[in-house]
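Asker: Below is the structure, and that's it, no one-letter string:
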């Protein structure tokens, strides 16, 4: 497989929703209206394709988005300029093919080109998402806080990574 990355289009929305649903246990639910809102607010929304099939996506917003996520709001209250990774998903059939890393590398290049110093993300620590913890550590993320979400049923590790100068 030689994946290609490209900006997401509205025609990709059904595939993005299906990928989100497949990974919903590890991130928040998203319906078509929420995706349309996120797509409209996003600074970065790209998909990874295997041929014509969308097999991964990443949505990131900058500090100026009008977004009600408590995690996004946490960063907005503390950081004047950042890119926030709202969600990333890779098809189960394509995991362990480094698509998440490919999307993160592309996002960091995007951030560098646009003068961002900080990329923000979070993952569940209760219940613990060990794979995401290792993945974010490999990409230079460090914990800067935690908070309870989903009516107190889940706790996230709030993370930031410096955008490498290049």
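Answerer: Perfect, thanks for sending it. No experiment lies behind these values; they were computed from the predicted model shown.
Asker: use CA for all of it now, contacts and neighbours both
Answerer: Fine.
Asker: what's the helix or strand where residue 110 lies in contact with?
Answerer: Assigned by DSSP states H and E, residue 110 belongs to helix 99-113. Outside of helix 99-113, the residues within contact range by Cα atoms under 8 Å, 6 or more residues apart in numbering are 3, 5, 44, 46, 48, 56-58, 83, 88-90, 117, 119, 139, 163-166.
Asker: what does stretch 75-90 give?
Answerer: 19-20, 23, 27, 43, 55-63, 72, 99-100, 111, 116-122.
Asker: Kindly recompute the last result at 7 Å.
Answerer: For stretch 75-90, the external contacting residues (Cα atoms under 7 Å, 6 or more residues apart in numbering) are 19-20, 23, 55-63, 72, 99-100, 116-121.
Asker: and those, which of them are in helices?
Answerer: Counting by DSSP state H, the contacts of stretch 75-90 place 19, 20, 72, 99, 100 in helices.
Asker: which of those residues lies closest to residue 153?
Answerer: residue 72 (18.2 Å; Cα to Cα).
Asker: Give me the neighbour count for the closest one.
Answerer: Neighbour count of residue 72, defined by other Cα atoms under 10 Å: 23.
Asker: ok, and the closest non-adjacent residue to it?
Answerer: Leaving aside its sequence neighbours, residue 72 sits nearest to residue 84 (Cα to Cα, 6 or more residues apart in numbering; 6.8 Å).
Asker: so that neighbour is in which element?
Answerer: Assessed by DSSP H and E, residue 84 sits inside strand 83-90.
Asker: this is the comparison structure:
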């Protein structure tokens, strides 16, 4: 099995939309305009490809976006810096392949060199103990709950502190920016969050 976690390509958006909207009640549905918004504004939008087939995706945004999600806005009101996981969806054919943990490791690596906090939420109605336990074992803690409308489902708002960020901030971000390395680069860097790469000592332009 050949697995790659990589940036999404524009021509794959229809396939991503199909995976999202086939996920059932656990994932909010999207239309093409909403997915296009993510493609143009998300700080992190990556897919899992297995043997040439899309197996899932994860979308995350930093603070400061105009994204209208009530749960995203809650984190904006409570934390100055974070990466917010809006959704992770794995196609049913590829469940139980460990892709959830692989994605979370990847987005954690993306976030910890940029912000001190990784955030998300899970539905509590209906409660899915597998999802709750997954986030708990990955280091997330509940920081709040909310129901955005009388008709909406209760959610648990979760956050995970990223202790590596303090070192990165003190060593790099406050002294010229991140090294110019491919694994540090984001796919879609919004104007509000430009990464300011610097060259490593002794490195020259080719």
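Answerer: Arrived safely, thanks for sending. Predicted, not measured: the structure shown is a model, and the values here were computed from it.
Asker: circling back to that earlier point, out of the contacts of helix 99-113 of structure 1, which are buried?
Answerer: When neighbours are counted using 16 or more other Cα atoms under 10 Å, those contain these buried positions: 3, 5, 44, 46, 48, 56-58, 83, 88-90, 117, 119, 163.
Asker: In strands, which of these appear?
Answerer: The members of these that map onto strands under DSSP state E are 5, 44, 46, 48, 56, 57, 58, 83, 88, 89, 90, 119.
Asker: Could you find the closest non-adjacent residue to the most centrally placed residue in structure 2?
Answerer: Centroid-nearest residue in structure 2: residue 60, 2.9 Å away (criterion: Cα atoms, centre = their mean). Leaving out its chain neighbours, the residue that sits closest to residue 60 of structure 2 by Cα to Cα, 6+ apart is residue 85, at 4.2 Å.
Asker: For that neighbour, the count of nearby residues, please.
Answerer: By the criterion of other Cα under 10 Å, residue 85 of structure 2 has 20 neighbours.
Asker: residues contacting the closest residue to residue 94 of structure 1 other than its chain neighbours?
Answerer: Of all residues not flanking residue 94 of structure 1 in the chain, residue 55 sits nearest, at 6.8 Å (Cα to Cα, 6+ apart). Residue 55 of structure 1 sits next to 48, 49, 90, 91, 94 when contact means Cα under 7 Å, 6+ apart.
Asker: from those, which single one is nearest residue 131 of structure 1?
Answerer: Nearest member of the contacts of residue 55 of structure 1 to residue 131 of structure 1, counting by Cα to Cα, is residue 90, at 12.9 Å.
Asker: Please say which position in structure 2 the closest one maps to.
Answerer: Aligned counterpart of residue 90 of structure 1 in structure 2: residue 90 (TM-score structural alignment).
Asker: For residue 166 of structure 2, see how far away its match is.
Answerer: In this view, residue 90 of structure 2 and residue 166 of structure 2 are 32 Å apart by Cα to Cα, to the nearest Å.
Asker: Next: residue 68 of structure 2.
Answerer: Here residue 68 of structure 2 is placed at a distance of 29 Å from residue 166 of structure 2 (Cα to Cα).
Asker: and if you look at residue 55 of structure 2?
Answerer: Taking Cα to Cα, one finds residue 55 of structure 2 at 34 Å from residue 166 of structure 2.
Asker: What of residue 128 of structure 2?
Answerer: For residue 128 of structure 2, the distance to residue 166 of structure 2 equals 33 Å [Cα to Cα].
Asker: So for the two, which residue has more residues nearby?
Answerer: Taking other Cα under 10 Å, residue 128 of structure 2 and residue 166 do not tie; residue 166 has more neighbours (16 against 12).
Asker: ok but the more buried one is inside a helix, no?
Answerer: Yes. If the criterion is DSSP: H, G, I helix; E, B strand; the rest coil, then residue 166 of structure 2 is within a helix.
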